[in-house]
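*Asks:* predicted model and sequence below, questions to follow.
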Amino acid sequence: MIRKLILCLALLAPLPAQAEKLANKLFGAADQPSGQDATPIGSYARGCGAGMVALPETGPTWQAMRLSRHRNFGQPVLVQFLEDLSKSATQIGWRGLYIGDMSQPRGGPMTSGHASHQIGLDADIWMLPPKKLTLSRKDRENISSIPVRSADQKSVTSNWTPRHAALLKAAASDARVDRIFVAAAVKIEMCKTARKSDKKWLQKIRPVPGHDTHFHVRLKCPKGARLCETQTPSVSDLSNGGDGCDETLAWWVSDEYLNPKPSKNPGKPAPRKKGPREYTMADLPRQCADVLSSR
């Protein structure tokens, strides 16, 4: 009897950190949303999503791309936003939108790709204007978007059009949007061409590397979502207090940033931070365990 009790206690004891299963494997294995009320939990890059819903694979003004990734899920507010923006796209002359990665069915860290997209409030929208919205599943795996930023990263290409600018303005002008990530060259071009009397929305357009073929929309935490961590600083707290088009924007396309010289005095390297693909459940909000276990 005592031996059986000792064995049971040993099985219940917490595993050592190196033996814990990675969170991205657990969330990546979930093929359906949790049966809970919809709520984003944690931060955009360290969290999960309860009660998510799927963006239909095809709609009247959109198609979800790369369906094999199973990442066309989000909070209801995100799905509604994407449907609304795709309708706005038709008003600027596009047929609609090709929607890239959103979140996994229960959010959480992904096995590949993004560090964020974890709580169901992020979505990638292709820069490729759709020629048709009847692509097959196979077509959606093989077709690619287009780059709107030059190879040297300093300017936009001929793929960039006023309609791209109009689409980004429509997205940034939406009250649900917190910020939008684009290539620095796109932000610079938009600062040049936007009307001086109508540039406040530009503060939401943020330069971030790796966004030359799509733009990344991030929504605000929905009202009442107490477990959702709002980003700091918010878009209303930019240091320049304006549209983000000041002289510091040029730094993003400077040689200093694009081609940094090795330091002559490197000193002691900073300790490496754990990445999202190394997170265990202990690294996420405790409510994420309930999201995983919910039916």
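*Replies:* Yes, it's here.

*Asks:* going forward, measure contacts and count neighbours with C-alpha atoms only.
*Replies:* Fine.

*Asks:* secondary structure element holding the closest residue in space to residue 122 that isn't next to it in sequence?
*Replies:* Beyond its immediate neighbours in the sequence, the residue positioned closest to residue 122 (Cα to Cα, 6 or more residues apart in numbering) is residue 218, lying 4.6 Å away. For residue 218, the host element (DSSP states H and E) is strand 214-219.

*Asks:* gap between that strand and the chain center?
*Replies:* Its chain's C-alpha centre and that of strand 214-219 lie 6 Å apart, by Cα atoms, centre = their mean, to the nearest Å.

*Asks:* ok, and what's touching it?
*Replies:* Strand 214-219 has contacts (Cα atoms under 8 Å, 6 or more residues apart in numbering) with 78, 121-127, 145, 147, 171, 176-182.

*Asks:* buried only: go through these for me.
*Replies:* Listed as buried from the contacts of strand 214-219 are 78, 121-127, 145, 147, 171, 176-182; burial here means 16 or more other Cα atoms under 10 Å.

*Asks:* now do the spatially most central residue of the chain against residue 40, distance only.
*Replies:* What sits nearest the mean C-alpha location of the chain, by Cα atoms, centre = their mean, is residue 122, with 3.7 Å. Noted for residue 122: a distance of 11 Å to residue 40, by Cα to Cα, to the nearest Å.

*Asks:* in addition, the following structure is provided for comparison:
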Amino acid sequence: MVSVWPRAVVLGCALSLAAFSAAAEPAAKALFEAARSPAPLPPQSFGFYSKGCLAGAEQLPADGEAWQAMRLSRDRRWGHPVMVSFLKGFATEARRRGIWSGVLFGDVSMARGGPMPFGHSSHQIGLDADIWLRPMPRERLSPEQREEYPFRSVLKEGALTVDDRIWDDSYRDLIQLAASDTKVQRILVHPGIKKKLCETTRGDRRWLNKVRPYYGHDSHFHVRLFCQPGSPNCEPQRSTGGGDGCGDLDWWFDVALQPPPPNAKPYKPKPDLTLSDLPRACERVLTAGPGGAPAIAALTPDIGDIPVPRPRPGR
């Protein structure tokens, strides 16, 4: 005798199984952090800057004549080859022009991109990079020193404006150099820095359009490149529009950077992204070659023997 489960029971079991699977799926940040080598695939960015992954990443050398990479233990100096080439050329040109003798680079992306375990919501497709607002010291920093070398804000202590004891025209020239590159889509800085740039830039101001105010970013500036050729599944960010963006700062100082009102709802963090939240290609990126599939096998929980409804028999 063939047993036929009622439709409601089948549907209920299916929904329960789906809910269990979603709850059991590990956070994508754990999977991507465990992948310590790049996916051996052609260079390609998948998805959006804050929801995607990276194939064929290249590692920025820890040291160059005009730069040093910081916080090496994080292993976040991987990027799309175009990003790595941009960073090398940017530091070299800044030195050649006498802006700074050397640049300190912060986080780029992990070996296969994806969500990071802490520190960033973007930097997932190899096209974001942080550049410290602090010149490289004359004496080279050792790997150990780079773990502890402090961030330094360029703002006045307890204020929202730039500290002129730190800031000089070289900071503006450095940001302008980056913004003037045609590969750069936008640059994120603290609103106080944007205000300073608006007040001190003379002549051609078109590059200011790419410099956008954002929370934080007072000790570094964030460079984002356009989606690159060969990445048809890279999701572009909306245009920065026209104008220099200097007439839109009041909201930041009058509203956004002010303390929240006493009756404001507490901030509720977003749930962690899972692999199923990312573009489908990211599973292949994560499992390709050595260092991929074992990471998934190790971090995906064993859900054991779960009863699955039998299919309804045919007539």
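*Replies:* Received, thanks. Computed from a prediction, not measured in an experiment: that's the story for all the values here.

*Asks:* ok so, going back, tell me which residue of the second structure lines up with the residue nearest to the centre of the first structure.
*Replies:* The alignment partner of residue 122 of the first structure in the second structure, by TM-score structural alignment, is residue 128.

*Asks:* one more: residue 54 of the first structure?
*Replies:* Match for residue 54 of the first structure (TM-score structural alignment): residue 59.

*Asks:* would you map the helices across the stretch 51-200 of the first structure?
*Replies:* Along the stretch 51-200 of the first structure, counting by DSSP state H, counting those that start in this stretch, helices occupy 76-91, 137-142, 162-172, 184-193.

*Asks:* which of the ones you listed sits closest to residue 223 of the first structure?
*Replies:* helix 76-91 (10.6 Å; Cα to Cα).

*Asks:* who does the closest one touch, helix- and strand-wise?
*Replies:* Applying 3 or more Cα pairs under 8 Å, 6 or more residues apart in numbering; DSSP states H and E, one finds that helix 76-91 of the first structure contacts strand 53-54, helix 162-172.

*Asks:* have a look at how far, on average, the first one is from the second structure.
*Replies:* Average distance between strand 53-54 of the first structure and its aligned residues in the second structure, after superposition and using mean Cα distance after the TM-score superposition for the first structure, equals 0.3 Å.

*Asks:* need the residues that contact that strand.
*Replies:* By Cα under 8 Å, 6+ apart, the residues outside strand 53-54 of the first structure that reach it are 33, 72, 73, 74, 75, 76, 79, 105.

*Asks:* contact partners for the third one?
*Replies:* In this case it means residue 73 of the first structure. Residue 73 of the first structure makes contacts with 52, 53, 54, 55, 79, 102, 103, 104, 105, 107, 120, as judged by Cα under 8 Å, 6+ apart.

*Asks:* likewise for the fourth one?
*Replies:* Taking Cα under 8 Å, 6+ apart as the definition of contact, the neighbours of residue 74 of the first structure are 49, 52-55, 102-105, 107, 119-122.

*Asks:* any idea how far it is from residue 149 of the first structure?
*Replies:* 28 Å.

*Asks:* before we move on, what about the third one?
*Replies:* As for residue 73 of the first structure, its distance to residue 149 of the first structure is 28 Å (criterion: Cα to Cα).

*Asks:* could you find the counterpart of residue 87 of the first structure in the second structure?
*Replies:* Aligned by TM-score structural alignment, residue 87 of the first structure pairs with residue 92 of the second structure.

*Asks:* residues near that match, how many?
*Replies:* Residue 92 of the second structure sits with 19 neighbouring residues when counted by other Cα atoms under 10 Å.

*Asks:* check the gap between it and residue 156 of the second structure for me.
*Replies:* For residue 92 of the second structure, the distance to residue 156 of the second structure equals 30 Å [Cα to Cα].

*Asks:* for residue 183 of the second structure, same thing?
*Replies:* In this view, residue 183 of the second structure and residue 156 of the second structure are 32 Å apart by Cα to Cα.

*Asks:* try residue 25 of the second structure
*Replies:* Taking Cα to Cα, one finds residue 25 of the second structure at 44 Å from residue 156 of the second structure.

*Asks:* sorry, back to before: distance to residue 157 of the first structure added to the contacts of strand 53-54 of the first structure, as CSV?
*Replies:* Formatted as CSV, these follow (distance: Cα to Cα, whole Å):
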residue, distance to residue 157 of the first structure
33, 39
72, 29
73, 31
74, 32
75, 34
76, 35
79, 30
105, 35
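
*Asks:* most neighbours of all these, which one?
*Replies:* Within those, residue 74 tops the neighbour count with 34 neighbours, counted by other Cα under 10 Å.

*Asks:* in the second structure, what residue corresponds to that one?
*Replies:* Under the alignment (TM-score structural alignment), residue 74 of the first structure maps onto residue 79 of the second structure.

*Asks:* quick one: map the residue nearest to residue 122 of the first structure onto the second structure.
*Replies:* In the second structure, residue 218 of the first structure lines up with residue 224, judged by TM-score structural alignment.

*Asks:* over to residue 34 of the first structure?
*Replies:* Matched across to the second structure, residue 34 of the first structure falls on residue 39, judged by TM-score structural alignment.

*Asks:* contacts only, for that match.
*Replies:* Per Cα under 8 Å, 6+ apart, neighbours of residue 39 of the second structure: 54, 55, 56, 57, 111, 112, 285, 286, 287, 288, 289, 292.

*Asks:* recalculate using a threshold of 10 Å.
*Replies:* For residue 39 of the second structure, the contact set (Cα atoms under 10 Å, 6 or more residues apart in numbering) comprises 54-57, 111-113, 284-292.
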